[in-house]
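>>> Next comes the sequence, and after it the predicted model I'd like to discuss.
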Amino acid sequence: MKKLFSFLFLLLFFTSCDDGDVVITSFEFDDVDLQICKGAKSNEFVFFKISKTINEAISYSFISETFSETIVTPTPISIKLSEGSNTLIYRNFNVPITADYFCSNIPSSEITIVEELNGVTGTSEILTEIITEDDDDGIPAEQEDLNGNGNLEDDDTDGDGIPNYKDQDDDNDNILTSVELPNDIPDNDDPRDTDKDGIPDYLEQDDDNDGILTRNEDADKNGNPRDDRDPDSGKLFYLDSESTNTAVTVEPSLDNTIKTTFRTTLSINGLVFDGNNQNFEDKNFSFGFRDVTIPKTTKKE
């Protein structure tokens, strides 16, 4: 069984002699990152892999109005190989190449193609899916399964419709969870619990248990309770149950940012190359996958 992310080509060609000898060459790309760049045409993309050890590369260029590395495809995008627009090419070069060879409009004149094979038949399948989402709030997503049922989507502490593992402010008190985690106890990594009621501050809407919601202990109403202090004690209102501040009304106002990792997987099925390679065996193989992580910011309701 072939390794995943590898291409095993059996390329048969005759030498200058008439003895009928067959040369078999194996090319493997299993340890090579899948890269991508925009093509020269509208809605054109180029996936490619460049060998780290020898001067060879394989590329797949295609045109698609629906493909994006950051948009989920419910079903794989299926594209047939064709001349000009959707092409799979293996090339061997006289010198090492870089990504600029595929991503630059004009390749270096020092690069010469020694050998080239073109896919003449085959169908590509391109699938983009989300593999991880996390609010990066200091708590690993798997630890925000408060119900313990393995379904992160139904843990929503503050009732805002955003599950905790995607919510940077789990209790909607206008203070980021990452800020509410640290405590002042030496050699203790437990989440801070100001009122010692067994509920950590990052999951509690009234951190000091004084009857006033933390987000409403925001005297200047700027959406940040962390800059409002008792003028006499110098303590933050929202962490001091003895403060005599007057409650105000402040709505949850923080933007919420989720780190989302998208994975695009490319495979080629039913592949046939041109030239003397009729015995090419592995007609279905995977180009591999490429992960992209981006922050996505949405306004909390």
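Nice, I can see it. Computed from a prediction, not measured in an experiment: that's the story for all the values here.

>>> only C-alpha atoms for contact and neighbour calcs from this point on.
OK.

>>> What distance do you get for Thr246 to Arg91?
Separation of Thr246 from Arg91 (C-alpha to C-alpha, to the nearest Å) stands at 73 Å.

>>> Pick out whichever of these two has more residues nearby.
The residue with more neighbours, out of Thr246 and Arg91, is Arg91; 17 against 11, by other C-alpha atoms under 10 Å.

>>> Okay, and that one sits in which element?
Per DSSP states H and E, Arg91 falls inside strand 87-93.

>>> Would you mark the buried spots in that strand?
Buried residues in strand 87-93, counting neighbours by 16 or more other C-alpha atoms under 10 Å, are found at Thr87, Leu88, Ile89, Tyr90, Arg91, Asn92, Phe93.

>>> Kindly report the same for stretch 285-294.
Phe285, Ser286, Phe287, Gly288, Phe289, Arg290, Asp291, Thr293.

>>> Next, the second one: secondary structure please.
Right, the one you point to is Ser286. Following DSSP: H, G, I helix; E, B strand; the rest coil, Ser286 is assigned to strand.

>>> Could you single out the nearest of the buried residues of strand 87-93 to Asp137?
Leu88 (42.5 Å; C-alpha to C-alpha).

>>> Can you verify my assumption that the closest one contacts Lys49?
No. With contacts counted by C-alpha atoms under 8 Å, Leu88 stays clear of Lys49, the gap being 11.6 Å.

>>> okay, now the one to match up with it:
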Amino acid sequence: MRKLIYIFIAVCLMSIQGCDDGDIITVELDFEDEFSACEGVSDLVFYKTKDDPSESLSVLISNYTLDEILATGTDGTFSVEKSATFYYRTYSDESLPSTLFCNDIPEEVTISSSESDDCTAEIITVLTKDDEDGILAILEDINGNGDLTDDDTDGDGLADYIDWDDDGDNILTEDENPDPNGDGDLEDAQDTDGDGIPDYLDADDDGDGVLTRDEENDSQDQRPNNDITNSDVGADYLNPAVATTVSATAYREHTIYETYVVTVTLQDISLSFLSQDSFDFGVLSDSSLTSSESITPDFE
């Protein structure tokens, strides 16, 4: 939570309250860490509001769009500094409507006071991708060099951290018990054949000489887990007594989840009650920042 308290010798804040020279006034800006965004005809607005008392902080950037700050480069990052106008407002209303910004101000809303200041908005965007396979991305650095993009266990063109079937056996990683107790320690990952390679990285889970993806004896649907010869043992790919080969012809479709994290820092703010070189405005909260894409790797 952004909680800032400023005490200053009275410079009357418009109509917030009357005061005499020499009075000491405490202004408390108590806002959540997250902020919202909306676009006008040609402007981008970042804002946050609160009730009791009703206040808002907003940042106006002219001739700019949300799409522009989401245009990350090949490294998944974007940063820019833009001239902006910072607003602090108080309202007579006990609570504020959700449509307060980027719309005509509703008639029932009365602004008690308003202050604005020209400043610089530093915007940083980081795009993160993940397969949500039950393993933290940082733990999918198999070669330990700190670079997640060059770890591709099955060689299908998708790095393990965005590949929800790391070993390419058409059994999803999350279904191969990579972290049975969910403690983030993969030392207890399921290893059916005891060969020291956990199932989620083992192309032949039961060690019978037949690749897991080729053990589709009932139906070739890229799902070996529903091919069961002996129900007492389970799926054929985990049963070393069944070693029938039915060659796979395709990988399963993969889903990659993308999340943009946008932070804004304001530089050189100077209001009547606030002078600060740097102010952390927070993290953008917007449903458009999370999306997913589906990819089916080429089968070789």
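Looks like it came in fine. No experiment lies behind these values; they were computed from the predicted model shown.

>>> Superposing both, give me the TM-score.
Once superposed, the chains reach a TM-score of 0.76 (TM-score structural alignment, normalised by the length of the second structure), with 281 aligned residues with a C-alpha RMSD of 3.6 Å.

>>> Just the closest of the buried residues of stretch 285-294 of the first structure to Phe45 of the first structure, please.
Taking C-alpha to C-alpha as the measure, Phe45 of the first structure lies nearest Arg290 of those, at 13.8 Å.

>>> which one in the second structure is aligned with that closest one?
Under the alignment (TM-score structural alignment), Arg290 of the first structure pairs with Leu284 in the second structure.

>>> Next one: that match from Ser247 of the second structure, what distance?
48 Å.

>>> what does Ser36 of the second structure give?
51 Å.

>>> got it, and Asp154 of the second structure?
In terms of C-alpha to C-alpha, Asp154 of the second structure sits 16 Å off from Ser247 of the second structure.

>>> one step back: can you name the two of the buried residues of strand 87-93 of the first structure that are farthest apart?
Farthest apart among those by C-alpha to C-alpha are Thr87 and Phe93. That separation is 18.4 Å.

>>> could you pull out the helices for the stretch 101-250 of the first structure?
177-180 (DSSP state H, counting those that start in this stretch).

>>> For Asp154 and Ser247 of the second structure, indicate the residue with more neighbours.
Each of Asp154 of the second structure and Ser247 has its neighbours counted (other C-alpha under 10 Å); Asp154 has more, 18 against 15.

>>> check which helix or strand covers Trp67 of the second structure.
Heads up, residue 67 of the second structure is Asp, not Trp. Asp67 of the second structure belongs to helix 66-69, assigned by DSSP H and E.

>>> so how much does that helix differ from the first structure once superposed?
Here the mean offset of helix 66-69 of the second structure against the first structure after fitting is 5.5 Å, by mean C-alpha distance after the TM-score superposition for the first structure.

>>> Go through that helix and flag the buried ones.
Ile69.

>>> That one packs against which elements?
For helix 66-69 of the second structure, the helices and strands in contact under the criterion 3 or more C-alpha pairs under 8 Å, 6 or more residues apart in numbering; DSSP states H and E are strand 111-130.

>>> Just say helix, strand or coil for the spatially most central residue of the second structure.
Among the residues of the second structure, the one closest to the centroid is Thr259, at 3.5 Å (C-alpha atoms, centre = their mean). Secondary structure, three-state DSSP: Thr259 of the second structure is strand.

>>> tally of neighbours for the counterpart of Asp199 of the second structure in the first structure?
Using TM-score structural alignment, the equivalent of Asp199 of the second structure in the first structure is Asp201. When neighbours are counted by other C-alpha under 10 Å, Asp201 of the first structure registers 29.

>>> can you check Asp155 of the first structure too?
Using other C-alpha under 10 Å, Asp155 of the first structure is surrounded by 21 other residues.

>>> Counterpart of Leu96 of the second structure over in the first structure?
Correspondence of Leu96 of the second structure to the first structure, assessed by TM-score structural alignment: Thr98.

>>> now do Ile124 of the second structure
In the first structure, Ile124 of the second structure lands on Leu127 (TM-score structural alignment).

>>> Test my guess that its match contacts Thr73.
Yes. Between Leu127 of the first structure and Thr73 there is a contact at 6.0 Å, judged by C-alpha under 8 Å.

>>> sorry, back to before: if we ignore the residues flanking it in sequence, what's nearest the match of Leu96 of the second structure?
Among residues not flanking Thr98 of the first structure along the chain, Ile50 sits closest, at 7.4 Å (C-alpha to C-alpha, 6 or more residues apart in numbering).
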